[in-house]
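*Asks:* quick one: sequence and predicted model below, then my questions.
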Amino acid sequence: MKNILLLLSVFFLNQFSGQQKISVWKKGEMPNSKGLKLNIIEEKEGRITQIPEAELFTFLPAKEERKPMAIIVIPGGGYRHLTYDLGGYSYAKWLNTLGISAFVLNYRLPTSPDLMQKEIGPLQDIQAAIKLIRKNAAQYGISPDKIGVLGTSAGGHLAAMVSNISTDYTELKGDWEAISTVPNFAILVSPVIDLGEFAHKGSRDNLLGENASAQMISEYSMQNKVTAKTPPTILFHAQNDNAVPVINSILYYEAMIKNKVKGALFVFPKGEHSIGIFNKTELTDNWKKVCADWLGNMGN
């Protein structure tokens, strides 16, 4: 009886919160696949190392509090695993307190044995997710032209990729082709940007392979892809980040300045590679207020 009551409670909680799981790809439409039947592998709680296909998890504020803006949260994990809880759900729940709808994306990792071209697998998934949310914006009570991305660590690299690579890799046809894959704005938290001198080696090796050419490294170093068409972007980083050096965010922001891209960069003296919803210092914790104010100025 207790188990039945628990299941009913979870069911009604999901019904009223609006949270649901959505497959990004319809059956037979997922590109770049060998057709392998993979299982979800979770190495430990909160960290997935393999998924068969991309999934979105919705976090919707109450309709009375819901603003037109929505954000796709892209978890990090060095392109080896997905920190979907700490680097996904926690950000989504915080965004809900601002009245912003959030969608957490669990994307195919480039280490997946099912991918034929590993480096574009994650990009295909975030591009398709943006199209899917834009197409169904009315259903969620949001605006299709106020869809942003929030990426942390390697998820920040993926957020920068989808912000700067306008080529549509989804292979979706029909009315899908007219829907843009580029977000309207981006939030990058401790992002991997450079895959060369200042790279997070694990992210680079997992995305491009251990013997990536200089050309590939340059192509996937996102400071080299910024143009005047890059959407407004705000970056947060800690000076004492020993995993992803702060120069990553600095290089991206310098490219933004050169190309007159609207945005901002905030570097905190402490925070390491752990800037998130709960932070070790009050100063670093201010990133949330700064971010909320910036989003407010974006017209949410």
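*Replies:* Thanks, I have the structure now. Numbering: from 1, shown residues only.
*Asks:* for the rest of this, base every contact and every neighbour count on C-alpha atoms.
*Replies:* Will do.
*Asks:* burial count for the closest residue to Lys201 other than its chain neighbours?
*Replies:* Taking CA to CA, 6 or more residues apart in numbering as the measure, Lys201 lies nearest to Leu195, with 7.6 Å between them; neighbours along the chain are not counted. Residue neighbour count, defined by other CA atoms under 10 Å, stands at 27 for Leu195.
*Asks:* what's the answer for Asp293, then?
*Replies:* Summarising burial for Asp293: neighbours were counted as other CA under 10 Å, giving 11.
*Asks:* quick one: contacts for the spatially most central residue of the chain?
*Replies:* Among the residues of the chain, the one closest to the centroid is Ile74, at 2.1 Å (CA atoms, centre = their mean). If a contact means CA atoms under 8 Å, 6 or more residues apart in numbering, then Ile74 has 87-88, 104-106, 149-152, 155-156, 158-159 as its contacts.
*Asks:* mind listing the helices for the stretch 1-150 of the chain?
*Replies:* Ranges of helices within the stretch 1-150 of the chain are 2-17, 90-97, 121-135, 137-140, based on DSSP state H, counting those that start in this stretch.
*Asks:* out of the contacts of Ile74, which are inside strands?
*Replies:* Val104, Leu105, Asn106, Val149, Leu150, Gly151, Thr152 (DSSP state E).
*Asks:* you'd agree the residue nearest to Lys201 is up against Met216?
*Replies:* No. Under the contact definition of CA atoms under 8 Å, Leu195 does not touch Met216, with a separation of 9.1 Å.
*Asks:* just to revisit the earlier point, adding distance to Asp168 and neighbour count, write the contacts of Ile74 out as TSV.
*Replies:* As requested, the contacts of Ile74 are exported to TSV (distance: CA to CA, whole Å; neighbours: other CA atoms under 10 Å):
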residue	distance to Asp168	neighbour count
Gly87	26	27
Gly88	25	27
Val104	21	27
Leu105	18	27
Asn106	19	28
Val149	17	29
Leu150	20	29
Gly151	20	27
Thr152	23	30
Gly155	19	32
Gly156	19	27
Leu158	15	29
Ala159	15	33
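*Asks:* structure two is appended below for comparative analysis:
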Amino acid sequence: MPISLLFPLLYSLKKPCFLLLLTLAFFSSATLAHAETVKVYFLVGQSNMEGKGNPLHLDTYRDDPLIKPTYASLKNGEDWRVRDDVWITYPSKARGAKHGQLTVGYGTKGENSIGPEFGFGHTIGNAIDSPVLLIKIAWGGKSLAIDFRPPSAPPSESELNATLERLQKRNPETTLNNVKEQYGHYYREMIRHAKEELAAIPTRFPELKDADIEIAGFVWHQGFNDIINRDLRENKYEDYTEWLGKFIRDVRKDLNSPEMPFVIGELSTGGIPNRGDFQIAQANTAKLDDLKGNVIFVPTAEYYDTAAHDLYLKDYWKGTDEQKAEWEKVGNDRPYHYLGSGKTYYLKGVAFGDAILKSQQKSSEQSAVRIIKDVPYLGEDRSEKLDLYLPATKSKTRTPAIVIVHGGGWFGGDKGAKREQNIGKTLAAAGYVCASINYRLAKKNGDLATRLHEVWPGNLHDCQTAVRFLRKHADKYNIDPENIGAIGGSAGGHLVAVLAYVDEMDGLDATGPYGEFSCRVQAVVPMYGVHDLVVQAKQRENRLTDADEEICKQASPVTWIDANDPPSLILHGTKDTTVPVKQSEILHEKLQASQAPSELIIIEGAPHSFHLQPKQKDLRETVIHFFNQHLKK
């Protein structure tokens, strides 16, 4: 269930409790605004951001699993709720600008119509205690190729001439200057409206006049006039991806908000069957190197009302009075306007809101972390370093620590890879000192046994030294030396497992710095690692020499398991084609047979090499709970 759907269930408790904790004066929205920062969100696009939805369709679908959890929070008796904590201004609204408290009526098809702002505003308003202002700027029939063209992507001479030729067929008096003015006209209008609305907040919304302003997000829902552009279609809309990337950079610059979360709402007219190259181009924008992380592509085709579409295809919208009545319960327009489905427009807004909230949560977590890079830990003769992830504020009590070991098949990978950053920032924000380490690697790829001969047991020794380093410097970094854990993925998953299960008397102990300190860990999370290397090598290699089999056995975590091993949380995905999920099952079975505490979580559909937030299942709460249980006793 999207996180926003949980808030309305608690709404009757959340707000009153919050207000009582502050003072009864906070029942005034004006007083609340004076004490808070106003979170401002921009909702921008063409006709489907304008909105053609009929809110009465939400009454029709009140028992739908996606509507039911929030339906009651949208109503005030028989009327639609008017929020006292979410405001909206819509300067570009057809037939005149409109502003006020959020309720129905901010769409463009009928007095009470809705667009994505309705679900978005309720989602954000239910989730945060700060006052919220939505600035909606949208015009129907506008393209990114011409109308919203960003300043950093000016049209070429050939584009201008082709457009001039096309427009002169309709109006021979069209000039080249007329064409140049069209390119980016609505981009410039959007920025003008945005700045004017920000400046007008104190006078337009007196309740907010003394509040600080924070631009908290931007939602872009547009594309119909570009998907039908034959020139763009020829190169699978690659130009759209490029232009939208530049649009995002330009908007952030023009609004002086370089880290502003940005949501791209999927164009999904016609639903899932109509997904294709254009939707891929939209999604690819969020994958551009400099936009990854705070640009989010949000699928919406799942919310297209297929039941309404069936009635549309049966011509109920122009049929008998009885058929029209049936149609009007679910539909209101043509497929290119999502059939005017209030359900669809609402759920799209909810999805956009959820995406913004998750982005803000991620940003908040990252801001709660200090990072110290490239700390030497292996001695002067070694180039490998570690990165420390520390809670932003020093705890009054000692903090447990966690060693993070990267993957890469024992010959590649890096401590600063995205997976390791995700783990480090997540766990540091949860109150842990984390050390993401580089360690000795094989010089090149080869078969499993060949790589092991080159680096084993040196790679294990580096992991052991990292644990000892943390204990050595416990005072410096405020570490609880009695409670240290380890986590790693793939090759790192293998190494943290060996680190956890090898005893200091097993003959594999490191010689080197800090030998007076223990290298034992008190909890371990091996993620999709190889744990019985003999089984894995025999499946992958044509033959194993006696020496190969011996080193594989010695390097296998399962070799060293006994009842004294620390608790293990083992994670693996069913779609892993690099390391079979059977490897984690073998490890779990061996631990259970030895009566060592172990939990195995298999993530359905997850591939090899995921971090703590694979799209199939958010694992942050699970992993943090595990470490809290065993390291924060």
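*Replies:* Structure received. Every value quoted in this text rests on a predicted model; they were computed, and no experiment measured them.
*Asks:* before we move on, the earlier item: please pull up the equivalent of the residue nearest to Lys201 of structure 1 in structure 2.
*Replies:* Using TM-score structural alignment as the criterion, the counterpart of Leu195 of structure 1 in structure 2 is Leu533.
*Asks:* which one of the ones in strands among the contacts of Ile74 of structure 1 is nearest to Asp285 of structure 1?
*Replies:* Set against Asp285 of structure 1, the nearest of these by CA to CA is Thr152 (15.4 Å).
*Asks:* which residue sits closest to the aligned residue in structure 2 for that closest one in space, ignoring its chain neighbours?
*Replies:* Using TM-score structural alignment to pair residues, one finds that Thr152 of structure 1 aligns to Gly489 in structure 2. Counting by CA to CA, 6+ apart, the nearest residue to Gly489 of structure 2 once its immediate chain neighbours are dropped is Met527, at 4.5 Å.
*Asks:* Val295 of structure 2 too?
*Replies:* Leaving out its chain neighbours, Val295 of structure 2 is closest to Phe262 (CA to CA, 6+ apart), at 4.7 Å.
*Asks:* what about stretch 177-195 of structure 2, how long is it end to end?
*Replies:* Across stretch 177-195 of structure 2, the straight-line distance between its terminal residues is 26 Å, by CA to CA, to the nearest Å.
*Asks:* in that stretch, what's buried?
*Replies:* Under the neighbour-count criterion of 16 or more other CA atoms under 10 Å, stretch 177-195 of structure 2 has Val179, Lys180, Tyr183, Gly184, Tyr186, Tyr187, Arg188, Met190, His193, Ala194 buried.
*Asks:* is it true that the last one touches Leu134?
*Replies:* No. Counting by CA under 8 Å, Ala194 of structure 2 stays clear of Leu134, with 10.7 Å between them.
*Asks:* what sits against His273 of structure 1?
*Replies:* Shown here is His273 of structure 1, whose contacts under the criterion CA under 8 Å, 6+ apart are Ser190, Ala238, Asp241, Asn242, Ala243, Val244.
*Asks:* try Ala199 of structure 1
*Replies:* Remark: with contacts taken as CA under 8 Å, 6+ apart, Ala199 of structure 1 is in contact with Val192, Ile193, Val244, Pro245, Asn248.
*Asks:* quick one: map the third one onto structure 2.
*Replies:* It stands for Val244 of structure 1. By TM-score structural alignment, Val244 of structure 1 lines up with Val579.
*Asks:* SS state for its match?
*Replies:* Under DSSP: H, G, I helix; E, B strand; the rest coil, the three-state class of Val579 of structure 2 is coil.
*Asks:* quick one, strands of structure 1?
*Replies:* Using DSSP E, the strands of structure 1 run over 21-23, 41-44, 47-50, 55-59, 70-74, 101-106, 147-152, 185-189, 233-238, 263-268.
*Asks:* gap between stretch 258-266 of structure 1 and the chain center?
*Replies:* Its chain's C-alpha centre and that of stretch 258-266 of structure 1 lie 19 Å apart, by CA atoms, centre = their mean, to the nearest Å.
*Asks:* coming back round to it: dump the buried residues of stretch 177-195 of structure 2 into CSV; add secondary structure as well.
*Replies:* Compiled in CSV, the buried residues of stretch 177-195 of structure 2 are given as follows (three-state DSSP):
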residue, secondary structure
Val179, helix
Lys180, helix
Tyr183, coil
Gly184, coil
Tyr186, helix
Tyr187, helix
Arg188, helix
Met190, helix
His193, helix
Ala194, helix
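*Asks:* my read is that Asp212 of structure 2 contacts Val38, right?
*Replies:* Yes. Applying CA under 8 Å as the test, Asp212 of structure 2 and Val38 come out as touching, 6.0 Å apart.
*Asks:* between those two, which one's more packed in?
*Replies:* Set side by side, Asp212 of structure 2 and Val38 give different neighbour counts by other CA under 10 Å, the larger being at Val38 (25 against 13).
*Asks:* which elements pack onto the helix or strand hosting the more buried one?
*Replies:* Using DSSP states H and E, Val38 of structure 2 sits in strand 37-45. With contacts defined as 3 or more CA pairs under 8 Å, 6 or more residues apart in numbering; DSSP states H and E, strand 37-45 of structure 2 has these neighbours: strand 132-138, strand 212-221.
*Asks:* now, of those strands, which is deepest in the fold?
*Replies:* Greatest average neighbour count among those goes to strand 132-138 (a mean of 26), per mean count of other CA atoms under 10 Å.
*Asks:* helix or strand right after that one?
*Replies:* Using DSSP H and E, the next helix or strand after strand 132-138 of structure 2 towards the C-terminus is helix 157-170.
*Asks:* residue range for that next one in structure 1?
*Replies:* Under TM-score structural alignment, the alignment places helix 157-170 of structure 2 onto no residue of structure 1.
*Asks:* same check on stretch 385-392 of structure 2?
*Replies:* So stretch 385-392 of structure 2 sits over residues 55-62 in structure 1, by TM-score structural alignment.
*Asks:* go on, stretch 122-142 of structure 2?
*Replies:* Stretch 122-142 of structure 2 corresponds to no residues in structure 1, going by TM-score structural alignment.
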